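[1] make a model of this:
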Amino acid sequence: MAGKSKGKVQVRRVYEEPAGDDGARVLVDRIWPRGLTKAKANLDEWCKQVAPSRELRTWYRHDPELFAEFGRRYRSELADPERAAAMTHLRELTQGGVLTLLTATKQPEISEAAVLAELLQQ
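    Got it, this is the predicted structure:
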């Protein structure tokens, strides 16, 4: 395939110490993480436009049994123009480099960041 190569997309908790291989560090939560200073977060960006709606987040409550349905509903929300523009921006960040999607959740593997990482790697 011609053009730019896709980079690596990974998901981490924003509370973890930054790693040398993080590349661009982007927080994808709508709400700023509790108890975390901007300096300690060590972010390149806060892309809250891509976060799920308050209604979807409230319904989901990070219940592992609801993750598949959450992913389906969230993918549908990503068609919204503001979220779609944010996704385009995240795709640009993956071109040829590493993108680390950060979330405050205790279970990043069942978060919006996991859904985004999967979509960005496709």
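[2] hey, let's count contacts and neighbours off CA atoms from now on
    Will do.
[3] check which helices and strands the longest helix along the chain sits against.
    Longest helix of the chain, by residue count under DSSP state H: helix 81-94. With contacts taken as 3 or more CA pairs under 8 Å, 6 or more residues apart in numbering; DSSP states H and E, helix 81-94 sits against helix 112-121.
[4] also this sequence, please, to line up against the first:
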Amino acid sequence: MSTKPKLNVQVRRVYEEPDHEHDGMRVLVDRVWPRGIAKADAEFDEWDKEIAPSTELRKWYGHDPQRWPEFTRRYREELATPEMREALRELRRRAGTGTLTLLTAVKDPEHGHTKVLAEELRHTR
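    Take a look at the predicted model:
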């Protein structure tokens, strides 16, 4: 019986200074490019905007903490679609067995999609 190596997933704001020693693969997972960052100055490995919540869900949520439980439920539904399940597996594969740092521009990552996405990635095989 073989067990898959565990992927270490962490969430950071894209505006924080990179930690090249501990960040591993750095992926921006916002659908919209972060304000104030020039593409030439971006310090991440890739931009996976398709894994972010749909535009409709993002606009409905509006980062309103009162809507957090319902947002979480709806985003998990989006992540459960076959296309998103495959995108999750591919992201895990590209990150390998090291650290995957999900980057976001949201001001409150505790109530952001990256928290939900990190949980899903930890459990996706």
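[5] what angle do the longest helix of structure 1 and helix 112-121 make?
    60 degrees (axes from the mean of the first three to the mean of the last three CA atoms, to 10 degrees).
[6] quick one: average offset of whichever helix or strand comes after helix 81-94 of structure 1 versus structure 2, please.
    Counting by DSSP states H and E, the next helix or strand C-terminal to helix 81-94 of structure 1 is strand 98-103. For strand 98-103 of structure 1, the mean deviation from structure 2 after alignment is 0.3 Å (mean CA distance after the TM-score superposition for structure 1).
[7] residues in contact with strand 98-103 of structure 1: which ones?
    Outside strand 98-103 of structure 1, the residues that touch it by CA atoms under 8 Å, 6 or more residues apart in numbering are 7-14, 21-29, 93, 111, 113, 117.
[8] switch to 6 Å and redo it
    Counting by CA atoms under 6 Å, 6 or more residues apart in numbering, strand 98-103 of structure 1 makes contact with 7-14, 22-27, 29, 113, all of which sit outside it.
[9] chain center to it, what's the gap?
    6 Å (CA atoms, centre = their mean, to the nearest Å).
[10] now swap in stretch 107-116 of structure 2 and tell me
    With CA atoms, centre = their mean, you get 9 Å for stretch 107-116 of structure 2.
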